[in-house]
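missing the sequence, but the structure's below:
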């Protein structure tokens, strides 16, 4: 076989690899805590850690050095190529919810404790 034939076979073989990536189906694997705004709307200042776990579930990341900061992450890398990521960080003081920040809107009545 001539050098041209070997080169042609190599090029066709390597181009098939990139074609294979487009043909093979890969499932979407969500990772973390999937939260919606309606879940976050249930949060109130002064809620205990147990109440927050009841509403949102356990946080995906627990920090051994700072137990007053909980992180809820959700990441999805679908086949469409558009990465979807949501984050919610809760701050506690004396095991009671004080504040949060992240990709969710703060509820209008967040500053109003549950007992009122």
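Sure, I can see it. Worth saying up front: this structure is predicted, and the values here are computed from it rather than measured.

only C-alpha atoms for contact and neighbour calcs from this point on.
Will do.

doesn't residue 99 belong to a strand?
Yes: secondary structure of residue 99 (DSSP: H, G, I helix; E, B strand; the rest coil): part of a strand.

ranges for the strands of the protein?
When assigned using DSSP state E, the strands of the chain occupy the ranges 31-32, 69-76, 84-93, 96-102.

another one to put next to it:
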């Protein structure tokens, strides 16, 4: 009763598998169970009566807002992924765009001579080690 009052703080509660569009876009029909598990993690529900079906469920309740629920169901034939059903479908175009965004160019600065005074002096007279 008191929890419904607007001034009572209710924390955000998240449960289940957090799946992003990028993660789902990497999943392709024909993948093995181990490949899917590597990309999405272990499914939240493992039904012993439907071993060829994996359910990824995610729920979130933010404060006094109603609970939001998302579900992704994957169907396998033996060890091969045959069907994807749920709140988001894999989109190869979106996956390609995300792959292009991920391309990062790193510039490495030139090496600066940070040797000490004694090492530089020894190197000048030919006694020190050349790097």
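Cool, got the structure. Because the structure is predicted, anything quoted here is derived from the model rather than measured.

gap between the spatially most central residue of the first structure and residue 29 of the first structure?
In the first structure, the C-alpha nearest the mean C-alpha coordinate belongs to residue 74, at 1.3 Å (C-alpha atoms, centre = their mean). Using C-alpha to C-alpha, to the nearest Å, we find residue 74 of the first structure at a distance of 11 Å from residue 29 of the first structure.

rewinding a little: turn the strands of the first structure into a markdown table, including distance to residue 14 of the first structure.
As requested, these are exported to a markdown table (distance: least, C-alpha to C-alpha, whole Å):
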| stretch | distance to residue 14 of the first structure |
| --- | --- |
| strand 31-32 | 33 |
| strand 69-76 | 30 |
| strand 84-93 | 31 |
| strand 96-102 | 44 |
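
now the helices for the first structure?
Taking DSSP state H, the helices of the first structure run over residues 3-23, 37-40, 49-56.

ok, which of those helices comes nearest residue 65 of the first structure?
Ranking the helices of the first structure by distance to residue 65 of the first structure, with C-alpha to C-alpha as the measure, places helix 49-56 first at 16.9 Å.

quick one on the thing from earlier: map the residue nearest to the centre of the first structure across to the second structure for me.
Pairing criterion TM-score structural alignment: the partner of residue 74 of the first structure within the second structure is identified as residue 58.

so that match sits against residue 20, correct?
No: contact criterion C-alpha atoms under 8 Å: residue 58 of the second structure and residue 20 do not qualify, at 11.0 Å.

what lines up against residue 60 of the first structure once you look at the second structure?
The criterion is TM-score structural alignment: under it, residue 60 of the first structure has residue 44 as its aligned partner in the second structure.

to which residue of the second structure is residue 105 of the first structure aligned?
Under the alignment defined by TM-score structural alignment, residue 105 of the first structure is paired with residue 89 of the second structure.

burial check on that match, number of neighbours?
Residues contacting residue 89 of the second structure under the criterion other C-alpha atoms under 10 Å number 13.

wait, what's in contact with it?
In this structure, residue 89 of the second structure makes contact with 24, 25, judged by C-alpha atoms under 8 Å, 6 or more residues apart in numbering.
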